[in-house]
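*Asks:* can't give you the sequence, but here's the structure:
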């Protein structure tokens, strides 16, 4: 007969987040910002990364004033050197890294016939190469520690192509899923890998399109978006599991979302 967990055991599981060092890219707004608040409230030591340093500094002040531990690094994930500096700074400050959340992303929706190659390049640089730079910087740390956890933010658009308009974006998110699965297979054992695949979530992501018709469509599509806290809770669920449990994939979307 299965043994039910006691209240103390459940609380102990939640406390598996307390004290962990969590690096979050794209932390200046939206999902990253909300996740930082949520994890800091659970006792995590958060290392925040984004390009907008003023927003990072304001968030660090908010979290530390509330009794949390937080530091920030101005980081453009398309720069391998800046990502290396971020990871090294986290290790220098806290002595280790337990979790890297590769959250920075861009969704620029437009018809392929518009051939907005600059936006294609930007999505590839941020959504794919930025994630890989994070892996390249953190993986040696995780291997030396013999522990660590990658959490990569993909999308339901990485399960089904979001077209017309989102073909290249979907391509980058399919890549995130492929990289995550390969990473899990190659370095699993003591290092965990989780892919989070949200549907419409309230964030700045919906404003990434410069093609006005596509932007209007996306903003309308997101009118039933769920709060970013929904994704933050899913991330916390993956982190709080015992070390021998690897939550590999979580898909979540608004109940009314068909896609």
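*Replies:* Great, that's in hand. Since we're looking at a predicted model, the values are computed, not measured.
*Asks:* rest of the way, CA atoms for contacts and neighbours
*Replies:* Noted.
*Asks:* who's in contact with the helix or strand where residue 121 lies?
*Replies:* Assessed by DSSP states H and E, residue 121 sits inside helix 117-123. Helix 117-123 has contacts (C-alpha atoms under 8 Å, 6 or more residues apart in numbering) with 105, 106, 107, 108, 168, 169, 172.
*Asks:* Equivalent analysis for stretch 131-143, please.
*Replies:* In contact with stretch 131-143 (C-alpha under 8 Å, 6+ apart) are residues 77-80, 83-84, 87, 96-98, 100, 102, 148-150, 152, 176, 191.
*Asks:* residues near residue 26, how many?
*Replies:* Around residue 26 there are 23 other residues, counting by other C-alpha atoms under 10 Å.
*Asks:* which residues sit in contact with it?
*Replies:* Neighbouring residues of residue 26 by C-alpha under 8 Å, 6+ apart: 32, 33, 48, 49, 50, 51, 102, 103, 104, 105.
*Asks:* you'd agree residue 151 is in a strand?
*Replies:* Yes. Counting by DSSP: H, G, I helix; E, B strand; the rest coil, residue 151 is part of a strand.
*Asks:* putting a second one here so we can go through both:
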């Protein structure tokens, strides 16, 4: 039997009831990690947990809103209560949108910023309460090609650019520790959110793409969720032990 790359590790993965987060959870469990997955809805979360357990993996699902500090703290308490430790954090939960700046009101702006940037900041802060005392841990933020090529909604793209900056800032803070912080920036990846975006069904529709579409190869060669999960596995395992503060773009060459 091949050795598992994450044997004995405990991973918290937010937004893991479908899409990339679901695939990350399943891959990490296959590689030996005990996974703690979160989402706002219970039904799909339980489906992922049950699927992992049926394959012999260990997983728990916790309903939680990344905008809630109380929920965030509860996730880590339950992770420790069930598995005794946390070694890996993947900030995957997020919301996509296509609202142009002139269509973006304050309430929408604050909502998207709180989910896409506030959520990762809360989770990193709570994870460090576990990582710093033991001087070990891995943080992976799920960003987007929009962090550097901002063709989607005004608030979404701004949060992804900010998440890239946060990744480097946290890596600098942790440079004298054994805690690594990096990001994965997916390109077009076949998930429910991406398919909704292509169909013009995300908030804001497809109007922004009339302005930004000629700057990007879209739709180009799409990635699969497993491509993003493999990138996270690289960063979370010993393969990525010398990588810090990097934003790894996984886009199949569509956004060079």
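*Replies:* Sure thing, it's come through. Here the structure is a predicted model, which is why all the values come from computation and not from measurement.
*Asks:* Can you lay out the contacts of residue 26 of structure 1 as CSV showing neighbour count and distance to residue 158 of structure 1?
*Replies:* Below are those laid out as CSV (neighbours: other C-alpha atoms under 10 Å; distance: C-alpha to C-alpha, whole Å):
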residue, neighbour count, distance to residue 158 of structure 1
32, 26, 19
33, 23, 23
48, 28, 25
49, 29, 24
50, 23, 23
51, 16, 25
102, 28, 15
103, 25, 15
104, 26, 16
105, 25, 13
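*Asks:* Looking at those residues, which are in helices?
*Replies:* Using DSSP state H, the members of these that fall within helices are 32, 33.
*Asks:* Just give me the closest of the contacts of residue 26 of structure 1 to residue 248 of structure 1.
*Replies:* Proximity of the contacts of residue 26 of structure 1 to residue 248 of structure 1 (C-alpha to C-alpha) peaks at residue 102, which lies at 14.5 Å.
*Asks:* Mind telling me the two of the contacts of helix 117-123 of structure 1 farthest from one another?
*Replies:* By the measure C-alpha to C-alpha, 105 and 168 form the most distant pair in the contacts of helix 117-123 of structure 1, at 13.0 Å.
*Asks:* Residue nearest the middle of structure 1, spatially speaking?
*Replies:* Centroid-nearest residue in structure 1, with C-alpha atoms, centre = their mean: residue 103, separated by 2.8 Å.
*Asks:* So what does that one match up with in structure 2?
*Replies:* Aligned by TM-score structural alignment, residue 103 of structure 1 pairs with residue 92 of structure 2.
*Asks:* and if you look at residue 175 of structure 1?
*Replies:* In structure 2, residue 175 of structure 1 lands on residue 162 (TM-score structural alignment).
*Asks:* Name the SS class of its match, please.
*Replies:* Under the three-state scheme (three-state DSSP), residue 162 of structure 2 adopts helix.
*Asks:* what does residue 110 of structure 1 give?
*Replies:* Per three-state DSSP, residue 110 of structure 1 ends up coil.
*Asks:* thinking again about what came up before, which stretch of structure 2 is the very next helix or strand once past the helix holding residue 121 of structure 1 matched to in the alignment?
*Replies:* Per DSSP H and E, the first helix or strand lying C-terminal to helix 117-123 of structure 1 is helix 130-145. Taken onto structure 2 by TM-score structural alignment, helix 130-145 of structure 1 occupies residues 119-134 there.
*Asks:* next one: that stretch to chain centre, how far?
*Replies:* Put simply, stretch 119-134 of structure 2 sits 15 Å off its chain's centre (C-alpha atoms, centre = their mean, to the nearest Å).
*Asks:* Report the buried residues of that stretch.
*Replies:* 119, 120, 121, 122, 123, 124, 126, 127, 128, 130, 131 (16 or more other C-alpha atoms under 10 Å).
*Asks:* Now tabulate those residues in a markdown table and tack on distance to residue 106 of structure 2.
*Replies:* Listed next are the buried residues of stretch 119-134 of structure 2 as a markdown table, based on distance: C-alpha to C-alpha, whole Å:
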| residue | distance to residue 106 of structure 2 |
| --- | --- |
| 119 | 18 |
| 120 | 21 |
| 121 | 21 |
| 122 | 21 |
| 123 | 24 |
| 124 | 26 |
| 126 | 28 |
| 127 | 30 |
| 128 | 31 |
| 130 | 35 |
| 131 | 35 |
